[in-house]
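>>> Mind folding the following:
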Amino acid sequence: MATAQMVRDVMTAPPIEVSPQTYVADVARRMRDEDIGAVLVTEEGHPRGLVTDRDLTVRILAEGGDVSGVHVEDACSTDLTTVTPDDPVDRAVGLMREKAVRRLPVVDPERDRVVGIVSLGDLAVERDTDSALSEISAAEPNT
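Next comes the predicted model:
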């Protein structure tokens, strides 16, 4: 099997997107229903943030209280590191290492629109098929 060379070869597309005003409970249900751990926060397709299941837990649920009126913009990371579909996979790997992130939004630079997301798990499945992370990432969920 040939190793993927470009981000477009390993990214998940289309990504799941929500607006900044989406309620966190709705985002959590969407993550559950789609069996994913991250959602891109966009406005008209333009990247504004990324929220993970961990963000919801640490930034919102851990604070306690009623979360029914809390929007995802209060939980998401807005300092995004992105890649393009035509970037080499090695660039994505390097950025993940440098920035200590597990997911990168994939953005079409000509339109400034989100077209995908690439995760550490995606790269493990592609690059290191015998690793524990690859096997976990490729396995059916136990939820």
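
>>> drop to CA atoms for contacts and neighbour counts, all remaining ones
OK.

>>> where's Leu40, which helix or strand?
strand 38-43 (DSSP states H and E).

>>> Are we agreed that Leu50 is in a helix?
No - counting by DSSP: H, G, I helix; E, B strand; the rest coil, one finds Leu50 to be strand, located in no helix.

>>> Name the residues that touch the strand holding Leu40?
Outside strand 38-43, the residues that touch it by Cα atoms under 8 Å, 6 or more residues apart in numbering are 15-20, 27, 31, 47-53, 72-73, 76, 105, 114.

>>> now, which of those lie within strands?
Among these, the members found in strands (DSSP state E) are Glu17, Val18, Pro47, Arg48, Gly49, Leu50, Val51, Thr52, Pro105, Val114.

>>> another one to check against the first:
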Amino acid sequence: MADFVREVMTPGVVAVRPDASVVEAAQLMRAQDIGDVVVADGQQVVGMLTDRDITIRAVAEGLDPLTVSARSVCTPHPVMVSPQDPVSTAVALMREKAVRRLPVVENGLPVGMVSLGDLAVAQAPDSALADISRAEPDHDVQPAAPDIRGPV
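The predicted structure follows:
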């Protein structure tokens, strides 16, 4: 069983500038096959932007994703952990703050991410969440065609 965040985190960080459009961020998420990006101003983490943030805070509000910035819809001042923190600290922060992902920061610089799935794989390898987290994405799935018939 892993003791420290560095043992369970996914190394590397995908980041966008605060002034990047939501479309830019979403395209980056698609290209990297991830559900979140760090919003960074230079080397400083200023927020976390998830696919859910884009959906709830931009699209559902009717904002133009080409003009709305990542900073305006991200979660500002995200909770972060260090690679040297105990895994129990990451678990406690996720529970307390009700988040699924934490940026891992060392000497002020983002160096990785730790997700609920990472923790499940490390701490509960036989769990359904661990199985799902280990599975390869299914890129062959086509979205369902919208029902355009209207009311019957």
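
>>> What value does the TM-score take for this pair?
After superposition, the two chains reach a TM-score (TM-score structural alignment, normalised by the length of the first structure) of 0.93; 139 aligned residues with a Cα RMSD of 1.1 Å.

>>> so which of the ones in strands among the contacts of strand 38-43 of the first structure comes closest to Val10 of the first structure?
Pro105 (12.2 Å; Cα to Cα).

>>> Pretty sure that closest one sits against Asp112.
No - taking Cα atoms under 8 Å as the definition, Pro105 of the first structure is not a contact partner of Asp112, at 11.2 Å.

>>> Neighbour count: these two, which is higher?
Pro105 (26 against 13; other Cα atoms under 10 Å).

>>> Drop anything exposed from the contacts of strand 38-43 of the first structure.
By neighbour count, with 16 or more other Cα atoms under 10 Å, these hold 15-20, 27, 31, 47-53, 72-73, 76, 105, 114 as buried.

>>> mind checking how far the residue nearest to the spatial centre of the second structure is from His139 of the second structure?
The residue lying closest to the centre of the second structure (Cα atoms, centre = their mean) is Asp36, at 2.8 Å. Using Cα to Cα, to the nearest Å, we find Asp36 of the second structure at a distance of 18 Å from His139 of the second structure.

>>> Then Glu106 of the second structure?
34 Å.

>>> How about Val38 of the second structure?
24 Å.

>>> higher neighbour count, the two?
Neighbours were counted for Val38 of the second structure and for His139 using other Cα under 10 Å; Val38 has more, 28 against 7.

>>> aligned partner of that one in the first structure?
By TM-score structural alignment, Val38 of the second structure lines up with Leu40 in the first structure.

>>> Repeat that for Arg134 of the second structure.
Arg134 of the second structure maps onto Ala138 in the first structure, by TM-score structural alignment.

>>> how many other residues sit next to its match?
14.

>>> so it touches Val125, yeah?
Yes - if you go by Cα under 8 Å, Ala138 of the first structure and Val125 touch, sitting 6.7 Å apart.

>>> And Ala20 of the second structure, how far from Arg100 of the second structure?
23 Å.
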